[in-house]
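> coords please:
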Amino acid sequence: MATKTTLNSKNLEALGAERLAELLIEVSTGDAAMKRRLRLELAGAASPAEAAREVRKRLASIARGRTFIDWQKRRAFVADIATQRRAIVDQIAPGDPGEALDLLWQFLSLAGPVYDRCDDSSGAIGDEFRAACVDLGAIAQVVGPDPERLAERTFDAICANDYGQYDDLIALLAPALGPKGLDHLKARVMDLARTPVATPPDREREKIGWATSGPIYADQIARSRHDSTVQLALEAIADAQGDVDGFIAQKTDKAKT
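Predicted coordinates:
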């Protein structure tokens, strides 16, 4: 049986709002993460617009960050971005889903800069970006954005899928894209397929590694990534459109490569 000194919600409520406020100010002194959390809670209580302002400011700060996030800092960083994501979904989306959708795109744009300066051997950071993609799909259905504009944003995202953060994006956004958006996205991907990566003259090729078969060049990696982006996108679009023949064709082409 819990005693009166057990740390739980009921016992803390007995302290009263004034004393709890004093304690929060005391424990947050010198703790930047706690202060951010409290400011975010206050903003959320004020209005979705105030919460959005706090989240946008924090996301911009993370984007500017240069410090390497090693395993010792990873847990606090994951908690930070998880707090921002949950604020978007729980505090902002119910009152202003359009603003929440835009903030989720901003959140997802952090993936590249963050992965460039972190050790995510645990996969915890990646889990937050994948969760944001799921949130994006759900909120996009509520907002109902222009399908062609959404397709353009989706296309830009899959072309920047350097760390696999957007692997499931097309499937998740398919309901919001609808037939018109999926057709537009397919046309953009087909245009990309017809724009192959150029091979520079031999003397200008950049060696980035070696394999048993010889040197590995930057343009080889770029070409492989380009082809993979096209193939996986067309496969996901065919699946979303219920195009069995198109889906099988992409699987067959993939097996040949």
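> drop to CA atoms for contacts and neighbour counts, all remaining ones
Noted.
> Quick check: buried residues in stretch 85-96?
Neighbour counts over stretch 85-96 (16 or more other Cα atoms under 10 Å) mark 85, 87, 88, 89, 91, 92, 93, 96 as buried.
> Closest one of those residues to residue 40?
residue 87 (7.9 Å; Cα to Cα).
> now, which of the buried residues of stretch 85-96 lie within helices?
residue 85 (DSSP state H).
> Can you convert the buried residues of stretch 85-96 into JSON lines and add a column each for distance to residue 136?
Output for the buried residues of stretch 85-96, formatted as JSON lines (distance: Cα to Cα, whole Å):
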{"residue": "85", "distance to residue 136": "10"}
{"residue": "87", "distance to residue 136": "13"}
{"residue": "88", "distance to residue 136": "10"}
{"residue": "89", "distance to residue 136": "9"}
{"residue": "91", "distance to residue 136": "15"}
{"residue": "92", "distance to residue 136": "13"}
{"residue": "93", "distance to residue 136": "11"}
{"residue": "96", "distance to residue 136": "14"}
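> Next, the second sequence, to be compared with the first:
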Amino acid sequence: MSRRKSGRSTVAQRHNGFNRALVFLIDWPALARAAQVVLDRADEVDGDRYEVLTPAADALQEKHPLAATLLRRALIDFALDRARVKRYRHAARNFQQCKSAATVIEDFGRFDTHETFERRLKSKHGRKSAFWERVGE
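Alright, predicted model coming up:
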């Protein structure tokens, strides 16, 4: 990577707008840097931004499954926390993708394992049968 390109992606990593930085790095593509932005700024992920998070998670899934998982978890949390029933089908698919990715993630670091994430969801949203039925499909 040229020095100029490297400098642009470094600026993007530090950009105030998480979504803009993520989109830039995914489009570049600078996937390792995009993944690092997700890991470093996970608390800034807005689960309502499915139009940004879904393609980013898809792009990161193969080589950066933890970062993809964190984006998918944000989508799931948003849908369930706000009872966005129309998004439950997508949330269930994201949940299954997180479960699958957990088998290849060696270290979750400071983030919850899939089992811990699932327990939290069941504790907080166990009565949302429309979601859990879709997870079981």
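> Which strands and helices lie in contact with the longest helix along the second structure?
In terms of residue count, the longest helix belonging to the second structure (DSSP H) is helix 65-81. For helix 65-81 of the second structure, the elements it packs on are helix 31-40, helix 50-60, helix 88-102, judged by 3 or more Cα pairs under 8 Å, 6 or more residues apart in numbering; DSSP states H and E.
> repeat that with 10 Å
helix 31-40, helix 50-60, helix 88-102, helix 114-125, helix 129-136 (3 or more Cα pairs under 10 Å, 6 or more residues apart in numbering; DSSP states H and E).
> residues of that helix that come out buried?
Buried-residue list, helix 65-81 of the second structure, by 16+ other Cα under 10 Å: 65-80.
> same thing with stretch 44-51 of the first structure?
Within stretch 44-51 of the first structure, judged by 16+ other Cα under 10 Å, the buried ones are 44, 48, 49, 50, 51.
> tally of neighbours for the counterpart of residue 119 of the second structure in the first structure?
When the first structure is aligned by TM-score structural alignment, residue 119 of the second structure is paired with residue 183. Residue 183 of the first structure has 17 neighbouring residues, counting by other Cα atoms under 10 Å.
> pretty sure residue 183 of the first structure is touching residue 155, no?
No. With contact defined as Cα atoms under 10 Å, residue 183 of the first structure does not reach residue 155; the gap is 11.9 Å.
> Give me the common contacts of those two.
By Cα atoms under 10 Å, 6 or more residues apart in numbering, residue 183 of the first structure and residue 155 have these common neighbours: residue 189.
> any idea which residue sits dead centre in the first structure?
residue 108 (2.8 Å; Cα atoms, centre = their mean).
> Distance of it relative to residue 88 of the first structure?
From residue 108 of the first structure across to residue 88 of the first structure, the span is 12 Å (Cα to Cα, to the nearest Å).
> picking up where we left off before, list the contacts for the residue nearest to the centre of the first structure?
Residue 108 of the first structure makes contacts with 59, 85, 128, 129, 130, 132, 133, 136, 157, 165, 166, as judged by Cα under 10 Å, 6+ apart.
> Please point out which parts of stretch 164-173 of the first structure sit buried.
So for stretch 164-173 of the first structure, counting by 16+ other Cα under 10 Å, buried means 165, 166, 167, 168, 169, 170, 171, 172, 173.
> Serialize these to TSV and add fields for distance to residue 38 of the first structure.
Below are those laid out as TSV (distance: Cα to Cα, whole Å):
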residue	distance to residue 38 of the first structure
165	29
166	31
167	34
168	33
169	32
170	35
171	36
172	32
173	33
